[in-house]
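[1] what would the 3D arrangement of this be:
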Amino acid sequence: MSQSQKMALKVQEKLVTRLFLSAKLRQNLTVLSYSSNDLKKVITDFSETNPFVSLKRPKNELQNLDWITSPDEENLLDHLLSQVRLADWDQRDKKIITFLIYQLDSDGYLRIELSDLKQKTEFSLDQLKKTIDKLHHLDPLGIGAYNLNECLLIQAQTKENFNEVALDILKNNQLEKLADPQGWNNFKYSKEELLVALSAIRTLNPAPASAFDTSQAQYLIPDLRFEFEGEDLLVSSSNFDLPELVFNEQEFANMQKNSQGSDKQYFQKQKRDFTELKQAIAQREQTLIRLGKYIGKVQRKYLKSLDLQDLEILNLEQTARDLNLAISTVSRAIKDKYVECQGKIFSLKLLFPRKSVGKLTSQQVELLIEEQIKNENKANPLSDDQLVANMQKNKINLSRRTVAKYRKCLGIKNSYQRKTAEN
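    Below is the predicted model of the structure:
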């Protein structure tokens, strides 16, 4: 072999190696970006397509067999999530609605106040309020309503020529009053009109989730768990909640022995795919544990108190430098991930608050504004300029425009609107 041929061969070997590592790296990054719920689906789908792979379920999944139902029954969660994936919405709205879907109860209601949900996610109250209407209008209509009255109102407003009396009753949140005929004298409508309205309301569906299988209800699987044992903070991943991929070596050896050509290559590819996915899952866990330990040190005070005031400023750049990782790797590691701590589940991104002013995070500034407005004189609400002045007294310098932005993110009206609403 000539020198030129040897050089060419080395170049080819380097190219093959680079391409192989690149493909492996791509898979590792893709798996890292999956939430635990998404990874669970990927693992399940992979086991169904690879003839040598089976699943070893977590022990807690085998303690109750009530989840076994007819395969013809559609799961509510999958039904809703498939609509979100196909919807022509921006990615932020899709993420918000996906988060809200996981908060639904078994009847399909969202019985948690949005202000409380805001504490679990990086999205603002204003973003949650603007997006929830899209959830309400998924199929089944009325899903994600806060209560029965709201659920029926959502459905009624979409129907053409729906009874106007019934619509007015629902808009005024008087469903319970209508259910008690003894109080009908307090309505402005006649008994006959109320009977017709009641009949119209009975055509609506009070339980949108009733047509779907809810026995297989899925819940958010936290990607990281923080737990205090005395003063020690422990961190663990969600791997023990996920099914484990198991490769049947005996069957693979038998099939390899009795095959040749393209069949043999196919079997080898199945084992290679299994190995690469297992390695990517292991790499994902290792990265998440490293990230969890780092976050635990930085945000220990918050994880102990769960008070937003105790959050420390933390950005991706600093985290990447300290962990010797690429910023894109850290970004994928926190993407769509959730954390469990002291029985509460919240977004991992919540632990990466951005700097707002001085040493304050954006969440801390929001809390300061919210607290001022909460304690204001309702007859003479604080203007944005007054909020700015009060902040300056505490050596917090914010512009009027910035205060207005945070106020709107909190879903709080301006001083004139608050005064008008109070009167």
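[2] can we go C-alpha only for contacts and neighbour counts from here?
    OK.
[3] just give me the neighbour total for residue 82.
    For residue 82, the count of nearby residues is 10 (other Cα atoms under 10 Å).
[4] check residue 244 too.
    Residue 244: 19 neighbours (other Cα under 10 Å).
[5] go on, the one 4 residues further on?
    Applying other Cα under 10 Å, we find 13 residues neighbouring residue 248.
[6] these two touch, right, it and residue 50?
    No: taking contacts as Cα atoms under 8 Å, residue 248 lies outside contact range of residue 50: 10.5 Å.
[7] spatially central residue for the protein, please.
    The residue lying closest to the centre of the chain (Cα atoms, centre = their mean) is residue 99, at 3.0 Å.
[8] for that one, what is the enclosing helix or strand?
    helix 91-101 (DSSP states H and E).
[9] sequence B follows; please return its structure for comparison with A:
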Amino acid sequence: MSMKLRLDLKLSQKLIMTPQLQQAIKLLQLSRLELQQSLVQHLMDNPMLDELPAEAEENEGSSADEQGEDAAASASSNSETAESEESTPEERDTPDEASAAGWEEYFQTDRRTGSGERQSSSSDDFPSYEQNMRKATSLEDHLLWQLSLSGLSEQQKVIGRLLIGNLDDDGYLRMPLSEVISGTEFAEAEVESVLKDIQTFDPTGVGARDLPECLLLQLGHLGRSPIGSLGARPGALKGSIIEAIILHHLKDLEKKQYARVAKALDVTIEEVLQATKVIEGLEPKPGRPFDNTQNYVIVPDVFVVKNEGEWVVLLNDDGLPRMRISPYYKQLMASGQSGSTETKAYLDERLRAAQWVIRSIEQRNKTIVKVVSSIVKFQEQFFEHGVQYLKPLVLKQVAEDIGMHESTISRVTANKYMYCPQGMLELKFFFNAGLQRADQPSDMLSSVTVREMIRKMVAAEDARHPLKDEEIAARLREQQVLIARRTVAKYRAEENIPPATQRKQFF
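    Next up is the predicted model:
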């Protein structure tokens, strides 16, 4: 058998991810905050890009110069624009780049100078927003203030600052004292003494090393409770029933195994319940009131409103910089004073990059509106009547509806929000699995709707006799929802609803 060597020619097509295409895809999946940061970065990196002033933005509709600018920005991409309305940047083979030698035509209709369009810098004279904000007092500052007013010696205050600096956000000292004083000359007994002083500071329970110690510190401030005193059995337990539960039965208390606690302490269940009321009033995290975690306001990417009987999708571009080609460089290049060949080549490359950024942003906005409009079409009953009418929806349905790829839909809906009559919702909220209905096998019920049904059942249940997962499943089946007990348990856990044994109340 002989082997022959030969050459074959083969033609094939493949999609090449150019840097410009990668940039367009990246812009598509950015959240609103990330997009704002990215646009600011582009404005800093590319001298050709300029932010449209507010006063110019208001008059741009009637300005022939601005209209000429917009027309020029897309003059070299007419064929691409027609295609872009049907597909995303990632679905086109290669981007249609601006002509390298066409910059003279690009600027020939605009002879303005950029000197008169600078925004006033008078705003720099005012303090920033952060400077006007009131700084919340931290737990560390609150404790250091009390330490400075205490009667401790200077060395004890040094130890106190060391201890306070090692407290976590909840107010606990999680590390051993030997590790705290490692590398110092302080004795552990001396540090222990200062820690006892810090444990008398506000908030009560601060400086504890574990949960039982934290609760006992608070109990000590309340005074010894006479509830369930075990004075009739001296030596059996030290202190009250409350202290015994805190020291030995917190796990049983968490699982609401009151009978087990009563049997172990040889007391009645009623006495255990009275002690439990006191323990539930204590604070397991003393540093909670000083938590400086800020709740950031979510700005929606789109608004969905009803106008003349139809649902309309409005893009929210408030706060995002409106970009254009810099008037200064327009005037410079149009006058033919761009300098050497290298300078002209650099400006030409920056022009193409600026055009691509502007086109990518426009395409991103069109794609978001197109995807949200499709979601609104599928979920119209939800917008009309609420979550109980939410339908099961997958990415493939929207992709087929608007003629795009599923990966594009996934990028568009990631980290983006919609404001509608039902509230502020993430776009991912509308994509969910479905459960079959017994009365209408062809009609699926959204898993989000079923979760809401479970939440309402639990909210309306008798706290003394909470619904078990099997009972919830049976009630849902009575409402023609085909669901298994394990699915109910899954949805209940996803809604952070504890099991029936932990929801049961005895008082």
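[10] give me the TM-score for these two chains.
    Once superposed, chain against chain, the TM-score is 0.61 (TM-score structural alignment, normalised by the length of the first structure); 314 aligned residues with a Cα RMSD of 4.6 Å.
[11] in contact with the residue nearest to the centre of the first structure, which residues are there?
    Under the criterion of Cα atoms under 8 Å, 6 or more residues apart in numbering, residue 99 of the first structure has no neighbours.
[12] which element is residue 55 of the first structure on?
    Short version: residue 55 of the first structure belongs to strand 53-56, going by DSSP H and E.
[13] the second structure: matching residues for that strand?
    On the basis of TM-score structural alignment, strand 53-56 of the first structure is assigned to residues 49-52 in the second structure.
[14] other residues contacting the matching stretch?
    With Cα under 8 Å, 6+ apart, stretch 49-52 of the second structure has contacts from 42-43, 321-327, 354.
[15] picking that back up, what packs against whichever helix or strand comes after the strand holding residue 55 of the first structure?
    Downstream of strand 53-56 of the first structure, the first helix or strand assigned by DSSP H and E is helix 76-86. For helix 76-86 of the first structure, the packing partners by 3 or more Cα pairs under 8 Å, 6 or more residues apart in numbering; DSSP states H and E come out as helix 91-101.
[16] in the next helix or strand after the helix it packs on, what's buried?
    Once the chain leaves helix 91-101 of the first structure, the next helix or strand it forms, by DSSP H and E, is helix 114-117. Using 16 or more other Cα atoms under 10 Å as the test for burial, helix 114-117 of the first structure gives 114, 117.
[17] give the aligned range of helix 114-117 of the first structure in the second structure.
    Alignment note (TM-score structural alignment): helix 114-117 of the first structure is unmatched in the second structure.
[18] which elements pack onto that helix?
    Counting contacts by 3+ Cα pairs under 8 Å, 6+ apart, helix 114-117 of the first structure is packed against helix 125-136.
[19] buried set for the helix it packs on?
    If you call a residue buried by 16+ other Cα under 10 Å, then helix 125-136 of the first structure has these buried ones: 125-128, 131-133, 135-136.
[20] map residue 419 of the second structure onto the first structure.
    Under TM-score structural alignment, residue 419 of the second structure pairs with residue 340 in the first structure.
[21] wait, is its match part of a strand?
    Yes: counting by DSSP: H, G, I helix; E, B strand; the rest coil, residue 340 of the first structure is located in a strand.
[22] any idea how far residue 386 of the first structure is from it?
    Spatial separation of residue 340 of the first structure from residue 386 of the first structure under the definition Cα to Cα, to the nearest Å is 39 Å.
[23] check residue 236 of the first structure too.
    Residue 236 of the first structure is 46 Å from residue 386 of the first structure, by Cα to Cα.
[24] enumerate every residue touching residue 42 of the second structure.
    So residue 42 of the second structure contacts residue 49 (Cα under 8 Å, 6+ apart).
[25] quickly find the element holding it.
    According to DSSP H and E, residue 42 of the second structure maps onto helix 32-45.
[26] before we move on, the earlier item: okay, residue 236 and residue 386 of the first structure: which has more neighbours?
    residue 236 (17 against 12).
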